[in-house]
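Q: Sequence isn't available, so here's the structure alone:
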């Protein structure tokens, strides 16, 4: 080989003069998720026929995906940063209860309906702040700190509401969230806007690059000048804020605040995030993958409902879908030339 001959890059394959190109890792993973979603849609079409293909049914899928979708977006940041948050479901319930108290509704009626949303988001962010401080500065393991927050938030929600559902009577709030701009419910638009903003934050800002760096190697990030502890706190505040916003969205969807809202949402959010391609050990995150993961599980639940399947059958199929989605990701992402985003 001549000294002036260009070497073949390690991520490309040349065979008999023909160069074989492969998809980037992020695109390959998302393609696997799209295929899984299309397979689910085909199953829904064959099992539920015209009921599944109805336009209103697709809107229903998006509407039910919106709340857990916002929670999952917040969870994506925490997991990408190398953490975990088991309290998101309980924080959602606490936020919905606090935002629907008589005092909050009275202030919202006198000032503006946005007080309800602000209260829910503030409660969620405060819970995230407490968890973040315990983890970053108190050196408490994330699993334990957020587990404690999960139990405490649910208990506080039950005390505030006296284990009763609180009906929200703020008509402007309900009118806004029950409207359908361009044919889609406002809840869906909120989810799309949150996802778009999160994508920009994670992929186009210094904050996002630092999040990936902290999740990949916290010590190396500290030596590089990143304030790891402050950044970790910020990640949990973002996750808490998203859970609080989801609490307000849950009120809009059900018209009540309840301590039972968000039950087991932490498991659904983690599943959607991991199936979407975010590494559970941190260092790699994808908002697009998370959105696709949420849509997969929302579509799956819709198919279960249309076919009157039992909860036990739902659990079995959910587990199978998680495995299939992960295998599809690996099938595409492990090809030569694929790389992590």
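A: It's in. Since the model is a prediction, treat every value here as computed from it, not as a measurement. Numbers count the residues shown, from 1 in each chain.
Q: From here on, just use CA atoms for contacts and neighbour counts.
A: Will do.
Q: how much space is there between the residue nearest to residue 34 when sequence neighbours are not counted and residue 332?
A: Distances taken as C-alpha to C-alpha, 6 or more residues apart in numbering place residue 292 nearest to residue 34, at 7.2 Å, with adjacent residues excluded. Counting by C-alpha to C-alpha, to the nearest Å, the separation of residue 292 from residue 332 is 16 Å.
Q: Residue 64 now?
A: Using C-alpha to C-alpha, residue 64 is found at 29 Å from residue 332.
Q: ok, back up a step: number of nearby residues for the residue nearest to residue 34?
A: The number of residues packed near residue 292 is 23, by other C-alpha atoms under 10 Å.
Q: list the buried ones in the helix or strand harbouring it?
A: Counting by DSSP states H and E, the element that carries residue 292 is helix 287-306. Buried residues in helix 287-306, counted by 16 or more other C-alpha atoms under 10 Å: 287-304.
Q: second one coming, line it up with the first:
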């Protein structure tokens, strides 16, 4: 009876297709395969279009020739694609995919459909670290005028601030087994870091606030190959770890006690997920700014399309959706879309994510009333 109640609590994340519609397994597999192929094709198209567009337009054929190595492309176009545009596209693809996967993990761990990769307050710690360097004290930036070293100092300080919050959050997670307490601690740490940033803003020179605004608005268009290596290592680790966590996360959908009876080491799974996602949110915030709503909305879109909560399908589908959303948002935010002017990436992703969250809340209420 307890297991049955646990199963009921997972709705609307349970597999509705085979239970309610009675689809045959072969038809179900074909439907899922078609979804993955369609999203992969959409992602490839967005990548090519995003690289082709810019202050210097490049024909789609030449972009394809550079990316695939087939055909001829001018040396100028090859340099623009490889040195200027490809790093930002790869960074957006990796960050979107990893943040979406991290969001799916957090929603399962905390059993909260509104959880996302920034739930532990790590991104706020990253912003605080960057603010200390950008704003400095007494209105004088500590690393002002150092050129490249100043930029490296901002990113390094952001990582350090994220690491500080991460250590506190993981310390609480190891000491306290209740995920709700960990969630509350993350929210509190986020508020504390935000308050510290507000104090720095209050006492700083107004001319320096523009630099902080540019950092927090979210963008992948300034990512270099050197920075991309760090982003790729962290995002790759989170994506790789998700492969091994898919089955334990499926067990956690039915409750921690039930998962324990299946041989799942619940505390280890929780710590691995929290550590990976927290490092991810800190590094992406340090190098790409805060990219909000992707980790929150993409998993729900994946579950809605797949009509299942099976993480073996939800995690890769979330990765594809997250990558598409971030790259499409960067296309609009970069001034190539409908607006014709540069916008904060975080604002564009919010226009996508907010309706999804409203849909989750409204459909959840309707289903709750129907039980």
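A: Arrived safely. Just so you know, these numbers come straight off a predicted model, no measurement behind them.
Q: Put one on top of the other, what's the TM-score?
A: In this superposition the chains share a TM-score of 0.57, using TM-score structural alignment, normalised by the length of structure 1; 273 aligned residues with a C-alpha RMSD of 5.1 Å.
Q: other SSEs contacting the helix holding residue 292 of structure 1?
A: Judged by 3 or more C-alpha pairs under 8 Å, 6 or more residues apart in numbering; DSSP states H and E, helix 287-306 of structure 1 is in contact with helix 25-48, helix 50-53, helix 55-80, helix 186-203, helix 265-275, helix 311-333.
Q: what angle do that helix and helix 25-48 make?
A: Taking axes from the mean of the first three to the mean of the last three C-alpha atoms, to 10 degrees, one finds helix 287-306 of structure 1 and helix 25-48 inclined to each other by 10 degrees.
Q: residues touching the spatially most central residue of structure 1, list them.
A: Nearest to the mean C-alpha position of structure 1, counting by C-alpha atoms, centre = their mean, stands residue 72 at 1.1 Å. Listed by C-alpha atoms under 8 Å, 6 or more residues apart in numbering, the contact set of residue 72 of structure 1 reads 269-270, 272-273, 290, 294.
Q: Need those residues in CSV (columns: distance to residue 60 of structure 1).
A: Formatted as CSV, those follow (distance: C-alpha to C-alpha, whole Å):
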residue, distance to residue 60 of structure 1
269, 19
270, 22
272, 18
273, 21
290, 19
294, 14
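Q: that older thread, ok, the alignment partner in structure 2 of the residue nearest to residue 34 of structure 1 to residue 100 of structure 2 distance?
A: Matched by TM-score structural alignment, residue 292 of structure 1 corresponds to residue 320 in structure 2. Note on residue 320 of structure 2: its distance to residue 100 of structure 2, by C-alpha to C-alpha, is 9 Å.
Q: can you check residue 284 of structure 2 too?
A: Distance from residue 284 of structure 2 to residue 100 of structure 2, by C-alpha to C-alpha: 12 Å.
Q: now do residue 318 of structure 2
A: From residue 318 of structure 2 to residue 100 of structure 2 the distance is 5 Å (C-alpha to C-alpha).
Q: Would you mark the buried spots in stretch 42-56 of structure 1?
A: 44, 48, 52.
Q: wait, what's in contact with residue 218 of structure 1?
A: Contact analysis of residue 218 of structure 1 by C-alpha under 8 Å, 6+ apart lists residue 228.
Q: To which residue of structure 2 is it aligned?
A: Residue 218 of structure 1 maps onto residue 256 in structure 2, by TM-score structural alignment.
Q: So which other helices or strands are in contact with the helix or strand where residue 172 of structure 2 lies?
A: Applying DSSP H and E as the criterion places residue 172 of structure 2 in helix 148-175. Packed against helix 148-175 of structure 2, as judged by 3+ C-alpha pairs under 8 Å, 6+ apart, are the following elements: helix 122-135, helix 179-203, helix 266-288.
Q: Would you mind saying which of those helices lies nearest residue 111 of structure 2?
A: Residue 111 of structure 2 lies closest to helix 179-203 among these, at 8.9 Å (C-alpha to C-alpha).
Q: could you point out which element follows the closest one?
A: Next element after helix 179-203 of structure 2 (DSSP H and E): helix 209-216.
Q: buried residues in that next one?
A: 209, 212, 215-216.
Q: Stretch 157-167 of structure 1 now?
A: Neighbour-count burial for stretch 157-167 of structure 1 flags 157-158, 161, 164-167 (criterion: 16+ other C-alpha under 10 Å).
Q: can those residues go into CSV with extra columns for distance to residue 14 of structure 1?
A: Formatted as CSV, those follow (distance: C-alpha to C-alpha, whole Å):
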residue, distance to residue 14 of structure 1
157, 62
158, 64
161, 66
164, 67
165, 65
166, 66
167, 66
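Q: Nearest to residue 236 of structure 1 among those residues?
A: Closest to residue 236 of structure 1, out of all of the buried residues of stretch 157-167 of structure 1 and judged by C-alpha to C-alpha, is residue 157, at 19.9 Å.
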